[in-house]
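*Asks:* what shape does this take:
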Amino acid sequence: MNSMIGTIGRIAALALALAAAAPAAAADIKGAKDYPGIKRFDGASIVSYSTQRFVRYTLPLGPADELDASGEKPVFTGSKEVSGALTRLSYTAPAGVSSDDVFENYQNELAAKGYQVLFKADGAEIGKNQGAIFAGIETQLFEYSPEAAHFLTAELIKDGATIDIALYVTEYEDGYAPHVEVEKGQTIVQLDVIESGTLQDKMVTVSAAEIGKGLAAQGHIALYGITFDFAKSDLKPDSKPALDQVAQFLKDDPSLKIHVVGHTDNVGGMETNLTLSRARAAAVVAALVEQYGVSASRLNPAGVGPLAPVAPNDSDEDRAKNRRVELIPQ
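*Replies:* Below you'll find the predicted structure:
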């Protein structure tokens, strides 16, 4: 009996030792989740997470050697413009793990999933303004190590959708972020994922909260759930869910005034499209005033026709991205 008790005790002690040796579960911020199909480094934690239904994104294809006229945004020696739904993630890797190790794991993960690397650089080759590529995420004021840095952009085309990513892996040196605990030398991962193609269907109804986030982040937000018949300005019945959310957003912030801007593709003449875009914006304003009781003084209808595209007008899919209503704070 004593022998059996001793054996049980040894087994229990071994189980406790194994449990203590196992890596702790990642402590993610509330509501955060990995992008489907891109596995995080083992033991890493999500410390910043955001999504946007539609953005225009400059995907680097060369070093960040210059800054634009504002002195804040990087200018790359090569790049391409993509648009779609953005998922932005920031991870901290377990202390003691090098950026080399983390980056190699991500390269293997992306290669296994079929991503094609568009641009890859290490250290100073990323560009002298590499720190500006992911500046300002969640009010982060990080100083990264350019010597320990690794960067790549990659693309996956699958099931009618295109997924582009920008990945930056480096080590923390200095700075401050109120909601992020990070140690000097700890590896940080910044990951942007931009989805386009069939994902347009996911961008239809934007919630009132998402409208507010989009305006705060970009200064405007595109709405694709407000629809019209071809070459007409009459609102379709399926526009109601999107209008409900716009009205709720305006109700939540009764002091805000907005421009309601109509956009078209380039099918048809310039003047025709300008007139149509203005009429569609006016129809949205009329619906918000008459059906939801929003004061007309808070709404300014405008139309720019095909003059502000977010995609080329050379396919049905891309023309659909250009046909939209945007909200812009006055």
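*Asks:* from here on, contacts and neighbour counts on C-alpha atoms
*Replies:* Fine.
*Asks:* strands along the stretch 151-300 of the chain, start to end?
*Replies:* 161-176, 187-197, 221-223, 258-263, 299-303 (DSSP state E, counting those that start in this stretch).
*Asks:* quick one more, to check against the first:
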Amino acid sequence: MRKLVCVAAMLSLGVTQVTFSADLAGAKDHPLVSRFRGADAVGYGQADFGNARLPSGANGKHTDAAGRLTDIVYRAPPGKRAAEVFENYRQALAGAGFAISWQCGPGTRDDGCGGFRFAGDLADPVIATLKGDSSEMIKLLDATNNNVSYLIATLVKNGQTSTVALMVSQDDERPTGVLLRVIDAAPMAQGQVTVDAAAMAKGLAAEGKITLYGLHFATDSATLTPDSKQTLDEMAKALKAAPALKVYIVGHTDNTGALAHNEKLSQDRAAAVVKALTTTYGIAANRLAAKGLASYSPVAANTSEPGKAKNRRVEMVAQ
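*Replies:* Have a look, this model is predicted:
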């Protein structure tokens, strides 16, 4: 039995990534999980941040993962059966320290060993986002003979959580296909879009409030970071353009930690914004009032990192 190129040997960051002449242009192995020896990468996609809903148990159970997202479709070499490819991956992942939380198969493609459809629920939506020949990827991953296996595994290393979802499929007389999804957990980079003064004024007029994700604080602190300046500049412009306008500056947190701590933290952060506007920009103190609401008013569920990121915010609310 040929063995998967050793996963454990690629666990350190900065490993040299090898590309193969038969691969789709731009495709490369993930640093943590290499290919089955001799396989070609025929589909590839990578995003600095993405969300993935991964089958993780029977009766439709799913796990939501968010972070740096890598999706690869491989075509195994001729003569390599799905069972051999899947078992090589399983052994290599386990040997590298991944905890396999669930595996199933071979099962049916339409209502498989977890009550989900391998092709429609898992493979097809991913294929639609990848570079490569979609018809070839569908042939590799949509096994009409029901020869499909799947596993989900997690590795925690140096404080970084990586989740792997693996689907191996083989239709009659066709090469074995592999769909590999790797999600390296990381918060979404915030502050990449700044709301300008005109948009703030429009939001206040239409909704009575505007959410400002461009205000950032040091971790577990009320200290504004330097990259908040652009948003503070626009807030001051909006307030100076409407001298009669009075606003509440409202701080919000996610639900991580004790509620009492978050109440104080959100109040202190709101007060820090008020202080910056009054001392640096000369906005009259009687036009501003700080209020911290901790996690009392979420705009998303606190069950995932993307939801928590949305809830960590400052709002400007018309009085």
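*Asks:* returning to that earlier point: select, out of the strands of the stretch 151-300 of the first structure, the one closest to V97 of the first structure.
*Replies:* Closest approach to V97 of the first structure among those (Cα to Cα): strand 187-197, 6.8 Å.
*Asks:* distance between that closest one and the chain's centre?
*Replies:* 7 Å (Cα atoms, centre = their mean, to the nearest Å).
*Asks:* okay if I get the strands of the stretch 151-300 of the first structure as a markdown table plus mean neighbour count and distance to L118 of the first structure?
*Replies:* Below are the strands of the stretch 151-300 of the first structure laid out as a markdown table (neighbours: other Cα atoms under 10 Å; distance: least, Cα to Cα, whole Å):
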| stretch | mean neighbour count | distance to L118 of the first structure |
| --- | --- | --- |
| strand 161-176 | 20 | 9 |
| strand 187-197 | 23 | 14 |
| strand 221-223 | 25 | 28 |
| strand 258-263 | 24 | 32 |
| strand 299-303 | 22 | 37 |
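*Asks:* columns distance to N313 of the first structure on top of these, output as CSV?
*Replies:* As requested, the strands of the stretch 151-300 of the first structure are exported to CSV (distance: least, Cα to Cα, whole Å):
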stretch, distance to N313 of the first structure
strand 161-176, 17
strand 187-197, 14
strand 221-223, 17
strand 258-263, 13
strand 299-303, 18
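*Asks:* and of the ones you listed, who's closest to S207 of the first structure?
*Replies:* Closest of the strands of the stretch 151-300 of the first structure to S207 of the first structure is strand 221-223, at 10.2 Å (criterion: Cα to Cα).
*Asks:* and the contacts of the closest one?
*Replies:* By Cα atoms under 8 Å, 6 or more residues apart in numbering, the residues outside strand 221-223 of the first structure that reach it are 54, 203-206, 211, 214-215, 242, 324-328.
*Asks:* how about stretch 146-161 of the first structure?
*Replies:* In contact with stretch 146-161 of the first structure (Cα under 8 Å, 6+ apart) are residues 59-61, 99-100, 103, 114-124, 126, 130-131, 162-171, 195-199.
*Asks:* so which of the strands of the stretch 151-300 of the first structure is nearest A27 of the first structure?
*Replies:* Proximity to A27 of the first structure (Cα to Cα) singles out strand 187-197 among the strands of the stretch 151-300 of the first structure, at 14.7 Å.
*Asks:* helices of the second structure, start to end?
*Replies:* Here the second structure has its helices, by DSSP state H, at 82-95, 124-127, 134-141, 197-207, 229-241, 259-279, 305-311.
*Asks:* run the chain-centre distance for stretch 226-243 of the first structure.
*Replies:* Computed by Cα atoms, centre = their mean, the chain-centroid distance of stretch 226-243 of the first structure equals 27 Å.
*Asks:* right, I mislabeled it, should have said stretch 74-94 of the second structure
*Replies:* Worked out by Cα atoms, centre = their mean, stretch 74-94 of the second structure lies 27 Å from the chain centre.
*Asks:* give me the stretch of the first structure that that stretch matches.
*Replies:* The aligned range for stretch 74-94 of the second structure in the first structure is 91-111, by TM-score structural alignment.
*Asks:* buried residues, the matching stretch. List them.
*Replies:* By neighbour count on 16 or more other Cα atoms under 10 Å, the buried set for stretch 91-111 of the first structure is 91-94, 98-100, 102-103, 105-106, 109-110.
*Asks:* with distance to T7 of the first structure added, can I get the residues you listed in a markdown table?
*Replies:* Output for the buried residues of stretch 91-111 of the first structure, formatted as a markdown table (distance: Cα to Cα, whole Å):
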| residue | distance to T7 of the first structure |
| --- | --- |
| Y91 | 42 |
| T92 | 41 |
| A93 | 38 |
| P94 | 35 |
| S98 | 40 |
| S99 | 43 |
| D100 | 43 |
| V102 | 40 |
| F103 | 44 |
| N105 | 40 |
| Y106 | 43 |
| E109 | 42 |
| L110 | 46 |
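*Asks:* of the residues you listed, closest to A44 of the first structure?
*Replies:* A93 (4.3 Å).
*Asks:* excluding chain neighbours, what is closest to the closest one?
*Replies:* A44 (4.3 Å; Cα to Cα, 6 or more residues apart in numbering).
*Asks:* next one: A27 of the second structure
*Replies:* Closest residue in space to A27 of the second structure, ignoring its immediate chain neighbours: Y44 at 5.6 Å, by Cα to Cα, 6+ apart.
*Asks:* buried set for stretch 25-39 of the first structure?
*Replies:* Buried residues in stretch 25-39 of the first structure, counting neighbours by 16+ other Cα under 10 Å, are found at 28, 34.
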